[in-house]
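Chemist: Give me the fold of what follows.
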Amino acid sequence: MFDGFDTYIYTSKGERLMNSVLVQTFDVDNVRYIKDMKVPVCSAHEIRIKVRVCALDGLDKKVLRGEFSSFVALPLTPGYQVSGVVDQTGSSVRNFTKGDAVVAIIPLDTRYGGLGSYVIVNHINAIKKPESVEHVDAAAILLDGLRIYHSLHYLASIKPSHFVGIACEDLALTHVALQVLKAIKDVKVIIISKSGGYTYKEYGSFIVRVVDPSMESTVDCVMQETGGLGLDLILDFRDNDQGFGGTVGDGKGDKAETDPQDDRKHLDHREKIEEEVVGRMDTPCPVKKSVIIRCLAVHGRWITSNTHLQLHPHESLQLAMRSASLCFLFEQTWLLSPKQQGKYLHILEDLMQGLKKKVLKPLVAKRIKLEEVRSALKHLRVSSGGGKIAVLVNNGDEA
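Modeler: Now for the predicted structure:
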């Protein structure tokens, strides 16, 4: 088999075996499909879930390229949002019994995730799935839903009549954000994205404009739609390798971005910018940091999931002159710390109820079998996000 895996594989006769995906190094080319992994056993406070569906997410892509290598150990099994059936409970578990349909987000520091026949989770990280909700939908909405709820209800305070900007190339995440925002009265949304012609017509006048930053001035469009006031909130869900036109890593974009000695001109929202888009035209949503800041209203808030983001002093000044703020979004914070566990479970309950009432519906691009996951992970690495990939596991039953 593989060096170092012998402790994770049963060799004795009569032991229960399962199918799983294993990653040896932080490289999608080293993903292996294993048919003789041992079935894990629960400790006192854990439940074992027989996985029906594991939905792939941008988080899997980040893990596979080593962004969290400082605390994610190898070998590992990726897959961080699952829906399935309780197969075994620990001796101290009272809120679940064998046969319960459940959903769970797998903590990032868990070595063996949802891309296997079984997964072990602490019982406080799982909730029961409504019977009428499909396993595919339940798994596919978990991380995106948590991101949106975390952003809108904990990092920001959205009120009626607010203008919200969404900078995102992941259609699945954008759709969940729009579904949640639509429930807030009189909120107006501007989407900043190379949408490829997607118009979001199904949401009606709730979306006031879709701005393609490669074709038009983002600042001018935002100011035109907001009456020169700017956006009260910007949800910046671009990946680390999608943003800011090369400012990550090589610093080229930062040099071309703004002159620190000429900060005053950036305080005028209405000033025509000469160039907002840097880098190659096929780079998804390559909007400069200064452009994002200039789109903010006074007391506006910029929420970003870009863990590589750094501001120059003149960019900090632009934020300060608006009394604006920058927040970092990392949805796994809820699982890596036991603080506010009740609020976390309440978010998951809300998501399941939204699915049950058909208020929420994740965008699922394709359904694949577990043995096909290697090619799916390669697709995830290069895809800008056209919808979720649902991996069907243990599906003698319907997903």
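Chemist: From now on I want contacts and neighbour counts done on CA atoms only, so please keep to that.
Modeler: Noted.
Chemist: for this protein, which helix is longest?
Modeler: With secondary structure taken from DSSP state H, the chain has its longest helix at helix 341-356.
Chemist: Show me what counts as buried in that helix.
Modeler: Buried residues in helix 341-356, counting neighbours by 16 or more other Cα atoms under 10 Å, are found at 344-345, 347-349, 351-356.
Chemist: so can I have CSV of those residues showing distance to D100?
Modeler: Conversion of the buried residues of helix 341-356 to CSV gives the following (distance: Cα to Cα, whole Å):
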residue, distance to D100
Y344, 20
L345, 17
I347, 20
L348, 16
E349, 15
L351, 18
M352, 15
Q353, 17
G354, 20
L355, 18
K356, 17
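Chemist: Roughly how far does the residue nearest the centre of the chain sit from P213?
Modeler: For the chain, the residue nearest the mean C-alpha position is D144 (4.9 Å; Cα atoms, centre = their mean). From D144 across to P213, the span is 24 Å (Cα to Cα, to the nearest Å).
Chemist: let's see this one next to it:
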Amino acid sequence: MKGLYCRAGVGDAETKFVIQETSLPEVLSSNLVRVQVKACGLSPLDLKLLADVGIQRDLIPVGREVAGVVQQVGKKVSFFQPEDEVVGRILFIHDETDPINVCVSVSRSPVQKPEKLSSVCVAGALRDGLCAYTALHTHARMAAGHTLLVTDGASSFGLMCIQLACYHGVKVLTTSHSPQKHTFLEQLRPSVGVQDPLVAKVIPVYDGSPDLLSVVLEETGGLGVDIVIDSGVRLQEEASEEAKLLPHKHDIISVLGVGGHWVTSHKDLQLDPPDCRLLHLKSASLTFLNPEVWTASSSQQGRYLHILKDIVDKMSTGVLRPQPEEAVPLYEATVAMETVQRQQKTKAVVQL
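Modeler: Sure thing, here's the model as predicted:
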């Protein structure tokens, strides 16, 4: 059987992705589930994070969001039986894991996949759903009546945040990065219930669009928003044309209301003393969103599985409707992964 791996470059050498033959142990450990993979999601690989947690290998398995059919279960596994359809994220720490493969051994992470949900859809959207759930529920503690600002709401992650927030009665504001994305966001409607727009205000940030701060304060009566979730932050005034679409860190702090929560995806964020002073005056908080945090502690596995199941159930009922991803075959996986790794904010799905 074949698997997709990352061969990390040394120094300035370019990172390579390769497909090569691999094998799994014939004897399955008592707490593992062996799954025949039907679809696998590809997301950017954080090599620095792997080095920080002590994972250094010549070949690193790639593609950890999987959907497939159970082939074999260990002696201590009671939740699954052969032929069950499952979905889950594979842990980095397990030695018997080869994510994108015909078969994988999965530890502690799968949940049942509803029949009406396609393997390609759930594998491609699982990471974004998990990040949105973590940002809104775990970090921001959202509640009905809150006001939320999502930057770049037309992205796959932003769309998940918008839909999840609206389901829980949160008023949503978002930014758009192009006329096409602006139209898409204004036309968003729930799949069930009252067909009011999901987004209360779409704020364009392209072609000399109005100031973000003034629009948000006008929309919130000068109070600011309770939650901000970004997809990247601009740290300096001078930036490239692409970076100018991102909000400046000072603007994000300025739009926060008293006691607000800022959840950032910018792992290298740096705040100056005036920024910290403004956060202090507002008694606001800043949280970093790390998609891998749930796999860092085994004590969180029960909560983690509950989140995965809730995400899959909401996809099945239409509460969460991810943007469709065009699946690629295994022989195109290396090219697809190189594109994902280079652009960082994109993703891909491999269908087996």
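Chemist: which one in the second structure is aligned with the residue nearest to the centre of the first structure?
Modeler: With TM-score structural alignment as the criterion, D144 of the first structure lines up with D128 in the second structure.
Chemist: ok, back up a step: so where is the longest helix of the first structure in the second structure?
Modeler: Using TM-score structural alignment, helix 341-356 of the first structure lines up with residues 301-316 of the second structure.
Chemist: Now for E85 of the second structure, how many residues are close by?
Modeler: Neighbourhood size, E85 of the second structure [other Cα atoms under 10 Å]: 23.
Chemist: Just give me the match in the first structure for it.
Modeler: When the first structure is aligned by TM-score structural alignment, the residue opposite E85 of the second structure is A101.
Chemist: likewise V70 of the second structure?
Modeler: Using TM-score structural alignment, the equivalent of V70 of the second structure in the first structure is V86.
Chemist: E326 of the second structure contacts Q351, correct?
Modeler: No: checked against Cα atoms under 8 Å, the pair E326 of the second structure and Q351 is beyond contact range at 9.4 Å.
Chemist: Which one of the two is surrounded by more residues?
Modeler: In this comparison of E326 of the second structure against Q351, neighbours counted by other Cα under 10 Å, the higher total goes to Q351 at 21 against 12.
Chemist: Give me the spatial nearest neighbour of that one, chain neighbours excluded.
Modeler: The spatially closest residue to Q351 of the second structure, leaving aside those adjacent along the chain, is A39, at 4.4 Å (Cα to Cα, 6 or more residues apart in numbering).
Chemist: Shouldn't the one you found be within a strand?
Modeler: Yes: counting by DSSP: H, G, I helix; E, B strand; the rest coil, A39 of the second structure is found in a strand.
Chemist: The match of V70 of the second structure contacts K98, correct?
Modeler: Yes: with contact defined as Cα under 8 Å, V86 of the first structure and K98 form a contacting pair (5.0 Å).
Chemist: So which of those two has more stuff around it?
Modeler: Set side by side, V86 of the first structure and K98 show unequal neighbour counts under other Cα under 10 Å, the larger going to V86 at 23 against 13.
Chemist: could you measure that one against R52 of the first structure, distance?
Modeler: As judged by Cα to Cα, V86 of the first structure and R52 of the first structure stand 11 Å apart.
Chemist: Likewise for N306 of the first structure?
Modeler: Here the criterion is Cα to Cα. By it, N306 of the first structure lies 31 Å from R52 of the first structure.
Chemist: those strands in the stretch 251-352 of the second structure, which residues are they?
Modeler: Along the stretch 251-352 of the second structure, counting by DSSP state E, counting those that start in this stretch, strands occupy 256-264, 285-288, 327-328, 348-351.
Chemist: which one of these has the most crowded surroundings?
Modeler: Each of the strands of the stretch 251-352 of the second structure was scored by mean neighbour count; the highest is strand 348-351, a mean of 25, by mean count of other Cα atoms under 10 Å.
Chemist: Comparing that one with the first structure, how large is the average distance?
Modeler: In this overlay with the first structure, the average offset of strand 348-351 of the second structure from its partner residues is 1.1 Å by mean Cα distance after the TM-score superposition for the first structure.
Chemist: what's in contact with that strand?
Modeler: By Cα atoms under 8 Å, 6 or more residues apart in numbering, the surrounding residues in contact with strand 348-351 of the second structure are 38-43, 120, 123-124, 325-330, 333, 336-337, 340.
Chemist: could you redo the last one with a cut-off of 7 Å?
Modeler: Under the contact criterion Cα atoms under 7 Å, 6 or more residues apart in numbering, strand 348-351 of the second structure has outside partners 38-43, 120, 124, 325-330, 333, 336.
Chemist: If we ignore the residues flanking it in sequence, what's nearest the match of V70 of the second structure?
Modeler: Beyond its immediate neighbours in the sequence, the residue positioned closest to V86 of the first structure (Cα to Cα, 6+ apart) is I49, lying 4.5 Å away.
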